[in-house]
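1. Next comes the sequence, and after it the predicted model I'd like to discuss.
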Amino acid sequence: MKGLKKRRRIQIIAIAAVSLALATGLVGYAMRDGINFFRSPSQVVDAPPPPNETFRIGGLVEDGSLVRGQGETIIFRVTDGAASVDVRYTGVLPDLFGEGEGMVGTGKYINNVFEATEILAKHDETYMPKEVIDALKEQGVYEPPKSDGAS
């Protein structure tokens, strides 16, 4: 009788371990395309990611770099103060997108150009994504927004 209980307990533990490993594998498989790492322009220039990797890039739109192409194609450069990366985007840009403004884009780095599939711009005149602020602070070029005294 003791042998049967011990064997049953071992079987349950083995089934639980296999189920846990299978569940972990399925979660990892489901998330493989859902996780997009953030990189600053300096990180992209220093260690270019492979062309099949989707990631996020953020910084400031470089002044004088915004060029409207054919149709809805827009080409510009994003910078963190230390390095700049060319960005190409086809689509409608957010209303608050402009030169000298913060942005975050999602896409792939192909042939030294970041091919964006999504562009996010700041929400108001003081908003900047945390990742962009961190990257700018790391480069020593971040300036906190000035308070205008209005509340």
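-> Cool, the structure landed. Only a predicted model underlies this, so the values are computations on that prediction, with no experimental measurement involved. Numbering: from 1, shown residues only.
2. from here on, contacts and neighbour counts on C-alpha atoms
-> Noted.
3. and the most centrally placed residue in the chain, what helix or strand is that in?
-> Nearest to the mean C-alpha position of the chain, counting by CA atoms, centre = their mean, stands R56 at 2.2 Å. Using DSSP states H and E, R56 sits within strand 54-61.
4. Check D134 too.
-> Per DSSP H and E: helix 130-139 holds D134.
5. Quick check: buried residues in that helix?
-> By 16 or more other CA atoms under 10 Å, the buried positions in helix 130-139 come out as E131, V132, I133, A135, L136.
6. related to what we said a few turns ago, buried stuff in the strand holding R56?
-> Those would be T54, F55, R56, I57, G58, G59, L60, V61, for strand 54-61 by 16+ other CA under 10 Å.
7. about what we covered before: list the contacts for the residue nearest to the centre of the chain?
-> Neighbouring residues of R56 by CA atoms under 8 Å, 6 or more residues apart in numbering: N36, F37, F38, R39, V104, G105, T106, G107.
8. residues near R32, how many?
-> 9 (other CA atoms under 10 Å).
9. quick check, F97 in a helix?
-> No: per DSSP: H, G, I helix; E, B strand; the rest coil, F97 lies outside any helix segment and is coil.
10. take a look at this one as well, against the first:
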Amino acid sequence: MNPRRKQRLAIVAAVGLLVVSAAGLMLYALTDSIDLFYTPSEIIEGKDGQRPQIGQRLRIGGMVVPGTVNRDSQTLAVSFDLVDTGPKVTVRYSGILPDLFREGQGIVATGVLVDDSTIQAQEVLAKHDEEYMPPELAEKMKGIKHVKPANGSE
């Protein structure tokens, strides 16, 4: 091989190594920012054989169980249970809930897993359209009816 080809090959190899290293570092840096989506059943029973770790950031989606919304009269703290088709998970949140938040309504919360069945949420989003659900959740919930609050309020 002539010297010019060796030089080109070395440059191409160095650039390739830099690109692979940069991609690896970006993926490593993003691991703390990735929020995986879980349903209450997947948190309790596991998702693909693995349960989320305590302290892990995650998103959880489900229906607010009627009668479980507990508000602290002194602060903005609230706790409520979420359910999909199986076990319940408790969500604790401190802040102003969205206007569309109601018992029996679907919500998505972003937070940290505190223990096996409790999430400390930093953000709670109420779905603006009750009819929409992620395809995986809709498949699991076929045929299940959710009871709406009797008086239509929170």
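-> Right, received. Where do you want to start? Nothing here was measured: the structure is a model prediction, and the numbers come from that model.
11. mapped onto the second structure, which of the contacts of R56 of the first structure hold?
-> Shared with the second structure under both residues aligned by TM-score structural alignment, their matches' CA atoms under 8 Å, the contacts from those are N36, F37, F38, R39, V104, G105, T106, G107.
12. residue in the second structure matching T73 of the first structure?
-> T73 of the first structure maps onto A77 of the second structure when the alignment is built from TM-score structural alignment.
13. State the distance from that match to A13 of the second structure.
-> 56 Å (CA to CA, to the nearest Å).
14. Check L76 of the second structure too.
-> 57 Å.
15. got it, and T39 of the second structure?
-> From T39 of the second structure to A13 of the second structure the distance is 45 Å (CA to CA).
16. Just the buried residues of stretch 60-72 of the first structure, please?
-> Quick answer for stretch 60-72 of the first structure (16+ other CA under 10 Å): L60, V61, E62, L66.
17. what do you get for stretch 106-123 of the first structure?
-> Here stretch 106-123 of the first structure shows T106, G107, K108, Y109, F114, E115, A116, I119, L120, A121, K122 as buried, counting by 16+ other CA under 10 Å.
18. Throw those residues into TSV and include secondary structure and distance to T79 of the first structure, thanks.
-> Output for those, formatted as TSV (DSSP: H, G, I helix; E, B strand; the rest coil; distance: CA to CA, whole Å):
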residue	secondary structure	distance to T79 of the first structure
T106	strand	15
G107	strand	16
K108	strand	17
Y109	strand	15
F114	strand	12
E115	strand	15
A116	strand	15
I119	strand	15
L120	strand	15
A121	strand	14
K122	coil	15
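19. on that earlier part again, any idea of the angle the helix holding D134 of the first structure forms with strand 54-61?
-> Interaxial angle, helix 130-139 of the first structure versus strand 54-61 (axes from the mean of the first three to the mean of the last three CA atoms, to 10 degrees): 60 degrees.
20. Contacts only, for the nearest residue to E53 of the first structure once chain neighbours are set aside.
-> Of all residues not flanking E53 of the first structure in the chain, K108 sits nearest, at 6.0 Å (CA to CA, 6 or more residues apart in numbering). Residues in contact with K108 of the first structure, defined by CA under 8 Å, 6+ apart, are P51, N52, E53, T54, F55, F114, E115, A116.
21. give me that answer again for 10 Å
-> 49-57, 87, 114-117 (CA atoms under 10 Å, 6 or more residues apart in numbering).
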